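Colleague: have a look; sequence and predicted model below, questions after that.
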Amino acid sequence: IELIEYCNRGIVIFEGKSYEKKCLCPPSYFGERCQWQNQRISLTLQIRPVGSFDNKFSIYDIFIYLIDNENEIIHSYEKINYVSSIDCNTKYNRYLLYPDQPKNTNYTYSIRIDIYEKLTSKYYASWYLYIPFPFLPVNRISTQIRIPSEKSQLSINCSIQCGTNGKCFKYFNSEQEFCLCDQGYSGRYCNTTYNCSCSSDSTCLNSSIC
């Protein structure tokens, strides 16, 4: 019983020859004994393909980002490998952690979901999720996205300037526009550079996201 309670919600391990007790914490907790709760977004997501027969047998890479609305910097992310014919009834539960604990109340955050075709790594579509009640330390959001039969097209007469390093699109579930940056660039207007650390046969979405 003592070992079970030692790490609160975590797992006890013994380190080194001295068998010193250490704790492995789940994503929702941190601290030497997993005694503090991370401020986070708890997202439950279901994904459904719609439209053509081919779309229901496609494979996608789905990226879920927690971004700040001012600079559109990615603070945490999760990746899902989605096979339409197998995973259409699956409910995914993912944690997105705020970069600071406690979180910085000077920023507002949102969730962006990008989908890429698995076999070609080509961009397909994006969704925007508003985070309600930003004062809460833990926000629980449940949603379903439906993958359209046709991929998103460039937004004509875009209201924002993406420069030469990005392209303007609309979110599939909103009239809001955003810049989809080329490899090596990030930020709201794709004017921030980064060095790609991915392998040569991968596509960089961020300095550490491949």
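Modeller: Done, it's in.
Colleague: only C-alpha atoms from now on, for both contacts and neighbour counts.
Modeller: Noted.
Colleague: can you pull the contacts of residue 116?
Modeller: Contacts of residue 116 were listed using Cα atoms under 8 Å, 6 or more residues apart in numbering, and they are 60, 61, 62, 122, 123, 124, 125.
Colleague: for residue 21, same thing?
Modeller: For residue 21, the contacting residues are 12, 13, 14, 15, by Cα under 8 Å, 6+ apart.
Colleague: so which of those are in strands?
Modeller: Filtering the contacts of residue 21 for membership in strands, criterion DSSP state E, returns 12, 13, 14, 15.
Colleague: what subset of those residues is buried?
Modeller: Among the ones in strands among the contacts of residue 21, the ones that count as buried by 16 or more other Cα atoms under 10 Å are residue 12.
Colleague: second structure for comparison follows:
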Amino acid sequence: MRQVWLCHQGTLIYVGQDENKQCLCPPNYYGNRCQYQNQRVSLTLRLQNENLGKFNVIGVIVGLVDNTGLIHSHEQFTYIPGPDCNTKFDIYLLYRDRPKDMTKNYTIHIEAYDKINLRFLTTWKLPVKFNFMPVNRESALLVIPSLHKCHTLCNSKYLKQQNGSHTKSCQCQSNHSRMISNSQDQCDCSPDSICVGIVNKRSICLCPLTKI
């Protein structure tokens, strides 16, 4: 009988002719038997759009960033307003260190781009409020505003609110990513893509529809 229980929350595999037992762990567990839980942020997202065509394809990048600007982890997914209008996106964001640095504050940065022309659409910042907890569970309904509303939102009152936990947002003062904490010349993305940031010396690239 194969001992599938050995890997707890992971998947047991057999390697080589001797069928040595190894465990493949999901992101939220680690250890040789997937017996330990990673400290993490568990995020559930739903998106809505305003005045975007239902055939738009939107690239969404989610990152866990500390108060020094360091990106700890990230995820990227594609949102199509028609088919995905009721879809919930479940994301695990891991801290870089075990255990995490309790002296730092952490924020979830979310950015949305039009995948057809790589035009920036909007950004959100969600604070991780309970830093003492090993697992933080967050959920948000994010509204992608129409472009003309982004223009009218750029006033002093709105800019003061940008550090809050609101979920309807626009980027007013810059055309490039807010998530990026390194110099753009450190990125190695292709010329027709966008560099959103760097994690563990690897670039986070947003590619057009024709590339991966």
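Modeller: Done, it's in. Just so we're clear, the structure is a prediction, and the values are computed from it rather than from any experiment.
Colleague: rewinding a little: list buried residues within the contacts of residue 116 of the first structure.
Modeller: 60, 61, 62, 123, 124, 125.
Colleague: return the member of those nearest to residue 22 of the first structure.
Modeller: Ranking these by separation from residue 22 of the first structure, with Cα to Cα as the measure, puts residue 62 on top at 34.1 Å.
Colleague: what residue in the second structure is paired with that closest one?
Modeller: Aligned counterpart of residue 62 of the first structure in the second structure: residue 60 (TM-score structural alignment).
Colleague: would TSV of the buried ones among the contacts of residue 116 of the first structure with secondary structure and distance to residue 149 of the first structure be doable?
Modeller: As requested, those are exported to TSV (DSSP: H, G, I helix; E, B strand; the rest coil; distance: Cα to Cα, whole Å):
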residue	secondary structure	distance to residue 149 of the first structure
60	strand	13
61	strand	16
62	strand	16
123	strand	14
124	strand	10
125	strand	11
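Colleague: which one is the residue most central in space within the second structure nearest to, not counting chain neighbours?
Modeller: With distances taken as Cα atoms, centre = their mean, the residue of the second structure nearest its centroid is residue 62 (1.7 Å). If you skip the residues right next to it in sequence, residue 62 of the second structure has residue 110 as its closest partner in space, 4.5 Å away by Cα to Cα, 6 or more residues apart in numbering.
Colleague: residues contacting the closest residue to residue 175 of the second structure other than its chain neighbours?
Modeller: Beyond its immediate neighbours in the sequence, the residue positioned closest to residue 175 of the second structure (Cα to Cα, 6+ apart) is residue 120, lying 6.9 Å away. Going by Cα under 8 Å, 6+ apart, residue 120 of the second structure touches 112, 113, 114, 175, 176.
Colleague: of the residues you listed, which is the most crowded?
Modeller: Most neighbours among these, by other Cα atoms under 10 Å: residue 112, with 24 neighbours.
Colleague: that residue and residue 57 touch, don't they?
Modeller: No. In terms of Cα atoms under 8 Å, residue 112 of the second structure does not count as a neighbour of residue 57; the distance is 10.2 Å.
Colleague: trace the residue nearest to residue 175 of the second structure over to the first structure, please.
Modeller: Looks like residue 120 of the second structure aligns to residue 123 there (TM-score structural alignment).
Colleague: state the distance from its match to residue 153 of the first structure.
Modeller: Taking Cα to Cα, to the nearest Å as the measure, residue 123 of the first structure and residue 153 of the first structure are separated by 10 Å.
Colleague: now do residue 199 of the first structure
Modeller: Note on residue 199 of the first structure: its distance to residue 153 of the first structure, by Cα to Cα, is 28 Å.
Colleague: what comes up buried for stretch 40-53 of the second structure?
Modeller: The neighbour-count criterion (16+ other Cα under 10 Å) identifies 40, 41, 42, 43, 46, 47, 48, 49 as the buried residues of stretch 40-53 of the second structure.
Colleague: which residues touch the fourth one?
Modeller: With contacts taken as Cα under 8 Å, 6+ apart, residue 43 of the second structure has the following neighbours: 89, 90, 91, 92, 93, 137, 138, 139.
Colleague: also the second one?
Modeller: The neighbourhood of residue 41 of the second structure, defined by Cα under 8 Å, 6+ apart, consists of 92, 93, 94, 135, 136, 137, 138.
Colleague: check those and tell me the two furthest apart.
Modeller: So, the contacts of residue 41 of the second structure by Cα to Cα: farthest apart are 94 and 138, at 13.5 Å.
Colleague: more neighbours: the two, which one.
Modeller: Shown here are residue 94 of the second structure and residue 138; by other Cα under 10 Å, residue 94 has more neighbours (21 against 16).
Colleague: look up how far residue 107 of the first structure lies from the counterpart of that one in the first structure.
Modeller: Residue pairing (TM-score structural alignment): residue 94 of the second structure is matched to residue 97 of the first structure. Residue 97 of the first structure sits at a distance of 14 Å from residue 107 of the first structure (criterion: Cα to Cα).
Colleague: residue 114 of the first structure against residue 66, yeah?
Modeller: No. With contact defined as Cα under 8 Å, residue 114 of the first structure does not reach residue 66; the gap is 11.6 Å.
Colleague: what about these two, which has more around it?
Modeller: Neighbour totals were compared for residue 114 of the first structure and residue 66, and residue 66 leads with 25 against 18 (other Cα under 10 Å).
Colleague: that one: helix or strand, and which one exactly?
Modeller: For residue 66 of the first structure, the element it lies in under DSSP states H and E is strand 59-68.
Colleague: what residues does that strand touch?
Modeller: Looking at strand 59-68 of the first structure with Cα under 8 Å, 6+ apart, the contacting residues turn out to be 73-84, 96-98, 107-119.
Colleague: I'm done for today, thanks for sticking with me.
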